[in-house]
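Peer 1: Take a look and give me a structure for this.
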Amino acid sequence: MQNTTQNEVKKGSAVALLPIGVFLVLFLGSGLITGDFYKMPALTAFVIAAAVAFMINPKESLDKKMEIFCKGAGDSNIVIMLVIFLLAGAFGSVAKAMGAVDSTVNLSLAVLPPSLLVPGLFLVVCFISTSMGTSVGTISALTPIAIGVSQKTGIELELLVALVVGGAMVGDNLSMISDTTIAAASTQGCQMKDKVKMNFFVVLPAAVISFIIISVMTAGTAASADAGSYEIIKVVPYVAVLVGALAGANVFVLLAGGIIFAGAIGIFTNSMDIWQFIGAMSEGMAGMQELCILVLVVGGVIGLIKHNGGIDFILNFITSKIKSQTGAKFGIALLASIIDLCTANNTITIITAGPLAKDIGEKYNLDPRKIASMLDMFASCWQGMIPYGAQILTAVGIAGVSSVGIIKYLHYPIFLLIFAIISITFDFSALKKKKGNVKEESKIS
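Peer 2: Predicted structure coming up:
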C-alpha cells in the first residue's frame, strides 16, 4: 500500500494544474474577447484561480489547505522578491522626485545621436542586468527611464517597456551572479563560467537581432526629440547603482544605498526636503502594494498546485516520452518550459527541474554544461514572455501599461527561444567536441 501511494504521488495529478488554466482563460480570454486587457485585472484573475485551487482535493481540510497556501506565499524566494519590489519602488519614486529621471533622459537625448538613443538604452539595460545579476532589479531601476524617453520622444511606451524587459533577460542569462546561473550550475555540478559560455553563443545572436529590430523600428521616431535641461549631479544615483552592480554589490544594499544617495542629492540641490524625501519613499512603496499582493497570491496558488501533484504530473509525463539523446534534450527543454509557465519563476523552475534533468542527462550521456545552459535559457525565455511573471508585472506596474500589450515587442525572449531550439537540434558544442577528438586521434596515429 505504501509503494502504491508513493507511485501515485510520483504520477501526480493533471487536475492540480486547473488553477493555471482558469487564470489564463480569465486573464487572456477576457482581453481577447473585449479587446481590452485591462478588463480583467491579473490580481482578480489569480484570486479566482486560488479559489479553484482550494476546491481541489476536497478530502483535505480547509485549515490544511490554508497552511499550504500560506507556506507557498511565504516562501523565501517570494519574500525576497517582495523586498526588492518595495526597495525598487522607493528608489524609483525618490529618483523621480529629485529629478534624476528627467536629467538622465535629457542627458541621453543630448549626448546620444537620435538614431542610437533607443538602441543605446537596450545595450545599457543588458549591461546593467549582467552586472547586477537580477532582471527584476534592473527592470525596477530602468523602467522609469523608459517612461521618460517615451515622454520626450513620442515613441510608444509599450515598445520601450518591452525593450527594458528583453534587455534585463539578456543580462540575466549572461550574469555570473544571477540566481538562475547559480541554480543551473549547482544542480548540474558544473562551473558557472562554463554554463555562461554555453549560453553566450545562443544569447548573442538573439540579442544582436533584437538590437537591429529595435534600431530599425525607432530609426525615424527619435529624430524629433529635443533635449531639455539636466544636472549631472542628479544622474549620479543611477551611475552609483551601475558602479555598485559592477562591484558585485548585493541587490538589497544596491537599492537601499540608491534610495539614500538619491535623497541626499535631492536635499543638497534643494530639489526636496527631508519630509518630501520620506513622502517619496512611502509613495514608491505604496505603488508596489498591488504587485506585492499579486505575488503573494501567486506563491500560494503554486504551493497548492505543487502539493496537489501538478508539478509531479508534469515531471512524470515528460520523462515517460523520452526515447533518445535528442529526445532527452527536448524533454529537458519542455520540462523547464512547462514548469516555468506554471510557477512563473525561472529560479524556482531550475531548482525544481534541475535534479530530474541531471538524472536524464546521466542516463543519456548529456554534457552537464549543456543541461545547465538549456535549463536557464528555456526557463528565461518563457519568464520574459508570460504576462503574469515577475519581470513583466514589475515593468507594467511601474509604467502603467498592459502586460499583454508589450508581448508583441518582446523580441529578445522570442529569438532566444528560436535559437535555443536550434542549439538543441544542431548541437554545435558536440560537433566541436568531435572535431577536437578527430584532431587528437590524427596526432596519435
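Peer 1: contacts, neighbours, all on C-alpha from now
Peer 2: Fine.
Peer 1: what about residue 106, which helix or strand?
Peer 2: helix 100-111 (DSSP states H and E).
Peer 1: Name the residues that touch that helix?
Peer 2: Under the criterion Cα atoms under 8 Å, 6 or more residues apart in numbering, residues 95-96, 117, 144-145, 148-149, 152, 225-232, 234-235, 237-238, 262 lie in contact with helix 100-111.
Peer 1: Could you also give me the structure for this second sequence? I'd like to compare it with the first:
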Amino acid sequence: MFSFLPLIIFLALYLGSGIYFSFIGLGNPLHQISPLVCLLPALFFAILFNKNKIQHSVDTLIKGMGNKTTLTVCLIFLLAGAFSTVTQSLGSINVIASLTICFLPAQLLLPGMFFISAFIASAIGTSIGVIALITPIAVNLAQNGAFDCAVGVGAVIGGSMFGSNLSMISDTTIAATSSQGASVKDKLKLTLKTGSVTGLIILTYLVMISNSTEVVSLSSLDYLSIVKIIPYISLIIMGLFEINTLVTLAVNMVVAGILGIAFFDYSIIDYSHDICRGFNKMNEVMIFILFSSGLSHLMYEYSQKKIDKFTDEVNLTRSQAELMIAGISSMFTILVSSNIVAILLTSNIAKRLAQRYNISPHRSAYLLEIFTAITKSILPYGSQILLASSIASLSPIAVLTKVYYCFVFAAVAITEIVINGRRHAVVAPQLPQI
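Peer 2: Below you'll find the model as predicted:
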C-alpha cells in the first residue's frame, strides 16, 4: 500500500481541490491549483518516507526524470507546441478546416475527425504526432459551431490510438512483439478484430450524436491559401517514410516559417516569437511529465518485488491469467505514465504468465499493447491527454471523459478475453524458468 501513497496524495490534492472549487462556484476548478503544485507533496513524501536513504531516492527520482522515453516526449511536446503555434499564425489550421468542411457534410464532421485521426495514425505509427496535427483542426471546427470541443478532441485522441495498436511501425507494437518473441503480423490480426469492432461502434455513435445541421462558415480559400497546408502534407509524408518524429516536427516547423516569410505577411521576428510562445505553452506540461516520470520510477522501485512474488504464487484460469496481464500492464502504465516503459517493465511478468498458462506470444503481446495504450490514453496526466488539453485549453478531466473509443475498446477487449478463455480450460503447470 505504501507504494501507491504518493499517487494517492497527488490525486487527492488535484481532484480534491477541483471538487472543492467546483462546489464554491469557481470556473475551471481543476485549473485553479496547478497539478505541478499538487505533485510536489507527493514527491516529497516519496523521497522522505521510505526505507531507502534519501540520496538513493533522489538518485532514483533523477534517473526516472532523465530516461530516454521521458526526455523524448518532452522534446516532442516542445516542438509540437512550436509547430502548432507557427502554423496557427500562418493560418494553416483554417485552411485545413475549410477543406474538411468542403468535403464533409455537417453531420459527418465529428466522425470525420475520428476517421482522419485513425487513418493518419495507422499510417505514421504514432498517437502524439496525430494529436498535435489534428487537435488544432478539431478545436477550430468546434469554435465555429461544428461540434462540442471536448467531444471533438476526444474523437481525435480515440482515433490516434490506431497509431499505437494498428500500425506496423508503432514503437509500442515493436516493443510488445519483440519482448514476447511474437510476430507483428499475428499480433496485428488480433488487434484488428477488436479494434475494428470498436471503431465501427464509435463511428456509429459519433454519427448518432452529430445531429448538427448548422452550416459552418470559415474563411474563404484562394489558390495561394493551399500553400499553407504544405507543412501538414510534409508532416504526413515524412511520417509515412518512418522519419523520426522529432526530425519531422523540426523540419516542418522550418518549412512553415519559410513559406510564411516567402508568400505571406509574416516576418522572421513573428516567426521567432511564435516559436517561443509555442515552447512557453508547453512548459508546465513538460515539467509535469519530468516530475511524474521521476515519481513513477520511485513507486515502481517500491512495488516490483511484491508484484513478482504474487504472480509466481497465484493459481489462475487462462482467462484470469490474461486479465492479470491486462491489469498489471495497466497498473504499471498508471505508475510510469508511459505505455512503452510499462511494456518493458511488465514484459517478463507477461511472458512468465503466458508460458505458464499456454498463452501464445502474439496474444500476450496483444494484451500488453492494447491495455497499456488504453490506460495511457485516459490518464489525466498522460501525454496524450495533456497535449490535447493544452492545445484545446480544456481541463484534462473534461477531455478524458470524452475519449469514448478507449472505454469501449476496453469493454470489447475484456469481453473477448472472457469468451476466448471459455474455449481454453488450462490447469496451471509448474512455472517455467526464464
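Peer 1: Work out the TM-score between the chains.
Peer 2: Superposed pair, TM-score by TM-score structural alignment, normalised by the length of the second structure: 0.91. Supporting alignment: 415 aligned residues with a Cα RMSD of 1.9 Å.
Peer 1: Point out the ones among the contacts of helix 100-111 of the first structure that are inside helices.
Peer 2: Taking DSSP state H as the definition of helices, the contacts of helix 100-111 of the first structure contribute 95-96, 117, 144-145, 148-149, 152, 232, 234-235, 237-238, 262.
Peer 1: Farthest-apart pair in those residues, please.
Peer 2: Taking Cα to Cα as the measure, those span a maximum distance of 24.2 Å, between 117 and 262.
Peer 1: More neighbours: which of the two?
Peer 2: A direct count of neighbours by other Cα atoms under 10 Å for residue 117 of the first structure and residue 262 places residue 262 higher, at 30 against 23.
Peer 1: what do we get in the second structure for the more buried one?
Peer 2: In the second structure, the residue paired with residue 262 of the first structure is residue 256, using TM-score structural alignment.
Peer 1: For its match, list the residues it contacts.
Peer 2: Contacts of residue 256 of the second structure (Cα under 8 Å, 6+ apart): 83, 86-87, 90, 228, 230-231.
Peer 1: In the second structure, which residue range corresponds to the helix holding residue 106 of the first structure?
Peer 2: Counting by TM-score structural alignment, helix 100-111 of the first structure lines up with residues 92-103 of the second structure.
Peer 1: Next: stretch 333-348 of the first structure.
Peer 2: Matched against the second structure by TM-score structural alignment, stretch 333-348 of the first structure falls on residues 326-341.
Peer 1: Show residues contacting that stretch.
Peer 2: Outside stretch 326-341 of the second structure, the residues touching it (Cα under 8 Å, 6+ apart) are 69, 171-172, 175, 292-293, 296-297, 299-300, 342-343, 345-346, 367-369, 371-373, 375-376, 379, 381-383.
Peer 1: and what of stretch 121-139 of the second structure?
Peer 2: Here stretch 121-139 of the second structure makes contact (Cα under 8 Å, 6+ apart) with 80-81, 84, 93-94, 96-97, 113, 117, 120, 149, 152-153, 156-157, 159-164, 166-171, 232, 236, 239-242, 245, 383-384, 387-388, 391-392.
Peer 1: what stretch of the first structure does it fall on?
Peer 2: Stretch 121-139 of the second structure lines up with residues 129-147 of the first structure when matched by TM-score structural alignment.
Peer 1: and that stretch, how far from the chain's centre?
Peer 2: Taking Cα atoms, centre = their mean, to the nearest Å, one finds the center of stretch 129-147 of the first structure at 10 Å from the center of the full chain.
Peer 1: now stretch 158-178 of the second structure
Peer 2: Mean C-alpha position of stretch 158-178 of the second structure versus that of the full chain (Cα atoms, centre = their mean) differs by 11 Å.
Peer 1: Where in the first structure does it fall?
Peer 2: By TM-score structural alignment, stretch 158-178 of the second structure lines up with residues 166-186 in the first structure.
Peer 1: ok, for residue 159 of the second structure, nearest residue in space, not its chain neighbours?
Peer 2: In this structure, residue 159 of the second structure finds its nearest non-sequential neighbour in residue 118, 4.0 Å apart by Cα to Cα, 6 or more residues apart in numbering.
Peer 1: element containing the one you found, please.
Peer 2: helix 109-124.
Peer 1: Next, the mean deviation of that helix compared to the first structure.
Peer 2: Taken over the aligned residues, the distance from helix 109-124 of the second structure to the first structure averages 1.4 Å (mean Cα distance after the TM-score superposition for the first structure).
Peer 1: thought residue 266 of the first structure was touching residue 275?
Peer 2: No - taking contacts as Cα atoms under 8 Å, residue 266 of the first structure lies outside contact range of residue 275: 11.5 Å.
Peer 1: Looking at these two, which is more packed in?
Peer 2: residue 266 (24 against 10).
Peer 1: Now name the helix or strand holding the more buried one.
Peer 2: According to DSSP H and E, residue 266 of the first structure maps onto helix 251-268.
Peer 1: next one: residue 78 of the first structure
Peer 2: helix 76-97.
Peer 1: I'd like to know which elements that helix is packed against.
Peer 2: helix 135-153, helix 251-268, helix 274-286, helix 289-307 (3 or more Cα pairs under 8 Å, 6 or more residues apart in numbering; DSSP states H and E).
Peer 1: Same list, the ones you listed, but as JSON lines with distance to residue 364 of the first structure please.
Peer 2: Listed next are these as JSON lines, based on distance: least, Cα to Cα, whole Å:
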{"stretch": "helix 135-153", "distance to residue 364 of the first structure": "33"}
{"stretch": "helix 251-268", "distance to residue 364 of the first structure": "38"}
{"stretch": "helix 274-286", "distance to residue 364 of the first structure": "49"}
{"stretch": "helix 289-307", "distance to residue 364 of the first structure": "27"}
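Peer 1: so which of those helices gets nearest residue 22 of the first structure?
Peer 2: Nearest of these to residue 22 of the first structure, taken as Cα to Cα: helix 289-307 at 11.8 Å.
Peer 1: ok now do the spatially most central residue of the first structure, which residues does it touch?
Peer 2: In the first structure, the residue lying closest to the centroid (Cα atoms, centre = their mean) is residue 391, at 4.3 Å. Neighbouring residues of residue 391 of the first structure by Cα under 8 Å, 6+ apart: 135-136, 139, 165, 383-384.
Peer 1: Give the equivalent position in the second structure for it.
Peer 2: Counting by TM-score structural alignment, residue 391 of the first structure corresponds to residue 384 in the second structure.
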